[in-house]
Structure formats: C-alpha cells, structure tokens
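K.L.:
Structural data only, the sequence is not supplied:
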C-alpha cells in the first residue's frame, strides 16, 4: 500500500478532485465535468477513479477494467486528468473505503469528491455513504435535477449545502479554509448530453 499513489507526487500540498465510476465507457461528459472542476475549483488534477465493479450494479460490464482504463486514457482531454485503476489493488472497491485509503497515501493533499446530481440522489444506498461526507468536501454537478431535489434527498437532508457555485462564484482558498468535511457544494454547469449508455449504444451499432 505504501508504494501506491494516484498523483505524481505523494507528498504534494495541492488540491485534487476525484471523479469515480465504472467509465463504461469514458466520454466527453466526463471531460466536461473535469475541466469545469479544474477551472472553478482550482484543482491541480482530477483523478478518474475507474472502478473494477460498481457494487450496486449487476456484473454486466462487458469491457474489462484494462479496456476501460485504456479507453479512458484516450478520451482524457488534459494532462491534468489522471486515469487511475488503483482500486484493483484494494481488498474492496467501496467508495468510502477507497477515499480513505487514497487520503492515507497522500496526507498533504486536499481531496474533493466530485459526482453528478443523479448520484447525490441515491448515494444513501452506497456502503457507509455518510463517511464520504465526513472525509472530504463533496461537489455535486448539475445534470438536470433541481437544487431543491438534492436538498430534499436523504444525503441532502443530513448534510447541508454550503453554497451554490455558479460561473462567477468559484470555490476559493477561503472556502477551503472554512469548509467542514460535512459540507457539500452544488456547482452549476452547462448541460453535457453525452452519457456512457448512449455511447455504448453507438459503439454497439458501429461494431455490428
């Protein structure tokens, strides 16, 4: 474990976003969210944490982890986007546990968890989901759901939203200093209509 890392420098005193998922496959929507996060959250990197298997989904991922990682690297549109398969080395791939392990590897790095609004609405189904909010700030990107729906969700009701980050209201160093680990932020972005399911349909048609 001591030799594993997700960013180039283990002892870097920087801010890094983690965007987790199966990336089955990676698409321009992931790039869109990542670039917005880098710009507006002042991140040094965004790590695409490619999971071997989503514990909430059936074993229906046809592409292997290696295939998904290779494709994600071809899609990544910035040197500040790091594609990582580090979860293959963990005894499990539960998000809360993976975050804790990564933070232990990089104790000087400030991490933020990045996810779409759809995940915020069902995160209470995740294993020890509350631990995620207690470990690090959570940034939720607008993917169509109204902010009130998020506030009324189980997670939103338990942990209050610190702020709504619009184009003219970026997350600052002052915010970082004042943030509690139980904070979450709602970041408004322009809609990006690419999705893994849509892209899989296109790729399947092209291979027939």
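P.N.:
Structure received. Quantities reported herein were computed from a predicted structural model and do not represent experimental measurements.
K.L.:
Going by C-alpha atoms from here, please, whenever you check contacts or count neighbours.
P.N.:
Fine.
K.L.:
Number of residues surrounding residue 115?
P.N.:
Counted with other CA atoms under 10 Å, residues neighbouring residue 115 total 21.
K.L.:
List the contacts of it.
P.N.:
By CA atoms under 8 Å, 6 or more residues apart in numbering, the contact list for residue 115 reads 19-20, 138-141.
K.L.:
Below is structure B, check it against A:
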C-alpha cells in the first residue's frame, strides 16, 4: 500500500465518512461510534476533503482540518483520519470509490452519510453509480428524519432498503443496499461552530 494510505485487509468492513470537517466536532464522533456499532464495522475512515464542490466558499487548510479531527477523536483506534481524496486527486465521491475499490480488493466498504445529505444525494455527481457500487448507511440527524425518509433517492431505491433491525448486515450483501437508522441526537454542526467563533485560529 502507498505511503500515507490507511491499511485494510480483505474481508474487513470499512465505513467511509466524507466531508470538509470544517471543523470536525463531537457530532461527527457520535455518528461514527453509532455507525461502528449499528452497521457492524471494523473501522471508519474520516475522509477530509480538499473542498466540497457543492459549497461556495472554501474550507480551512486541509492539514489544519485533519489535525483538528484527530484531536476530536482522542486516539480512538477504530477511526482513521485521512486526506485520501487529496492523495488520490479526486473531488467527487464516485471517483473516490472507484479508486478505493481498485486499491483495496476484497475490502467491504460502506458509505456513511447523515440524513441531511440523503435529501440532496440525487444532486451528487454520478449518484446512481455510488449507490450501485457500495452499501450506504444513513444516520438520522436533528430535523432531517422525515425529509430523509422522503428524499428522491430513498424513493427510487426503496426496494433496496434494509430495515434497521438488520443494520448489522449492511456490509454483507451487494449494492444497491442501504439502511436508515435513528441515533441519539446531536445538534452540533460545523456551520454553527464557525458562526460562534473562528476555530481556525485556535
């Protein structure tokens, strides 16, 4: 494996949580712990993106966001903070997944997202390729349970949904396969933290 890339063995179940993490906060840590438990994952990789194509303004420097994310996790060995997309030279999830599946044959990847992202998922570049490539674990966030349940992508792929009682089996079957779970709520958001103060200078 190339230097700077996370280590994973064939058969392992790896959750992928992408985003700008500008900044990372305890809400990210909460959904990660729940994803590990509910989806039966061995590891979760936080993929700190160079920039979000759907956001108008650029984030803080990548190295700063990666370091802050590691501080939030406090050395949890089950979670890896990575700048994979910068190393791969990808900006869109579909391209990132294509590279990862070639680099890690036999690894069972699961894409993780909040219910708020499910609402806009059909706007993502090649979103159908994503859902047809890897199982997707959706985690409910405050105010997004009902909008997420009625998202266009959720309606189109309704037949591929696993009930929450079978969430631990999400990574065991082929895509398309997704599961929507409710988790303990956290109202934290990166945008609210940015509004309260300039964490980038902290």
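P.N.:
Arrived safely. Just so it is clear, the structure is predicted and the values come from calculations on it, not from any experiment.
K.L.:
TM-score for this pair?
P.N.:
Superposed pair, TM-score by TM-score structural alignment, normalised by the length of the second structure: 0.89. Supporting alignment: 199 aligned residues with a CA RMSD of 2.3 Å.
K.L.:
residue in the second structure matching residue 127 of the first structure?
P.N.:
Alignment note (TM-score structural alignment): residue 127 of the first structure maps to residue 125 of the second structure.
K.L.:
Helix or strand for that match, just tell me which one.
P.N.:
Under the criterion DSSP states H and E, no helix or strand holds residue 125 of the second structure.
K.L.:
Which residue lies nearest to residue 135 of the first structure in three dimensions, sequence-adjacent residues excluded?
P.N.:
Excluding its sequence neighbours, the residue lying closest to residue 135 of the first structure (CA to CA, 6 or more residues apart in numbering) is residue 181, at 5.8 Å.
K.L.:
Now do the same contact list for the aligned residue in the second structure for that neighbour.
P.N.:
Aligned by TM-score structural alignment, residue 181 of the first structure pairs with residue 175 of the second structure. Each residue near residue 175 of the second structure by CA under 8 Å, 6+ apart is listed here: 131-135.
K.L.:
Tell me which of those persist in the first structure.
P.N.:
Retained in the first structure: 131-135, out of the contacts of residue 175 of the second structure (criterion both residues aligned by TM-score structural alignment, their matches' CA atoms under 8 Å).
K.L.:
Just give me the closest of the residues you listed to residue 9 of the second structure.
P.N.:
Checking these against residue 9 of the second structure by CA to CA gives residue 134 as the nearest, at 17.0 Å.
K.L.:
How many residues are close by the counterpart of that closest one in the first structure?
P.N.:
Under the alignment (TM-score structural alignment), residue 134 of the second structure pairs with residue 136 in the first structure. Using other CA under 10 Å, residue 136 of the first structure has 21 neighbouring residues.
K.L.:
Likewise for residue 104 of the second structure?
P.N.:
16.
K.L.:
right, and it touches residue 8 too?
P.N.:
Yes - with contact defined as CA atoms under 8 Å, residue 104 of the second structure reaches residue 8; the gap is 7.1 Å.
K.L.:
buried ones in stretch 128-143 of the first structure?
P.N.:
Neighbour counts over stretch 128-143 of the first structure (16 or more other CA atoms under 10 Å) mark 129-133, 135-143 as buried.
K.L.:
Restricted to strands, list the residues you listed.
P.N.:
Those of these mapping onto strands are 138-141, per DSSP state E.
K.L.:
Next, format those residues as CSV and append distance to residue 59 of the first structure.
P.N.:
CSV is the format used below for those (distance: CA to CA, whole Å):
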residue, distance to residue 59 of the first structure
138, 28
139, 28
140, 27
141, 27
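K.L.:
measure the match of residue 181 of the first structure to residue 155 of the second structure for me?
P.N.:
16 Å (CA to CA, to the nearest Å).
K.L.:
any idea where the strands of the second structure begin and end?
P.N.:
13-19, 43-48, 79-82, 108-114, 136-139, 161-162, 178-181.
K.L.:
export those to a markdown table and tack on distance to residue 55 of the second structure?
P.N.:
Below are the strands of the second structure laid out as a markdown table (distance: least, CA to CA, whole Å):
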| stretch | distance to residue 55 of the second structure |
| --- | --- |
| strand 13-19 | 11 |
| strand 43-48 | 15 |
| strand 79-82 | 21 |
| strand 108-114 | 17 |
| strand 136-139 | 21 |
| strand 161-162 | 29 |
| strand 178-181 | 25 |
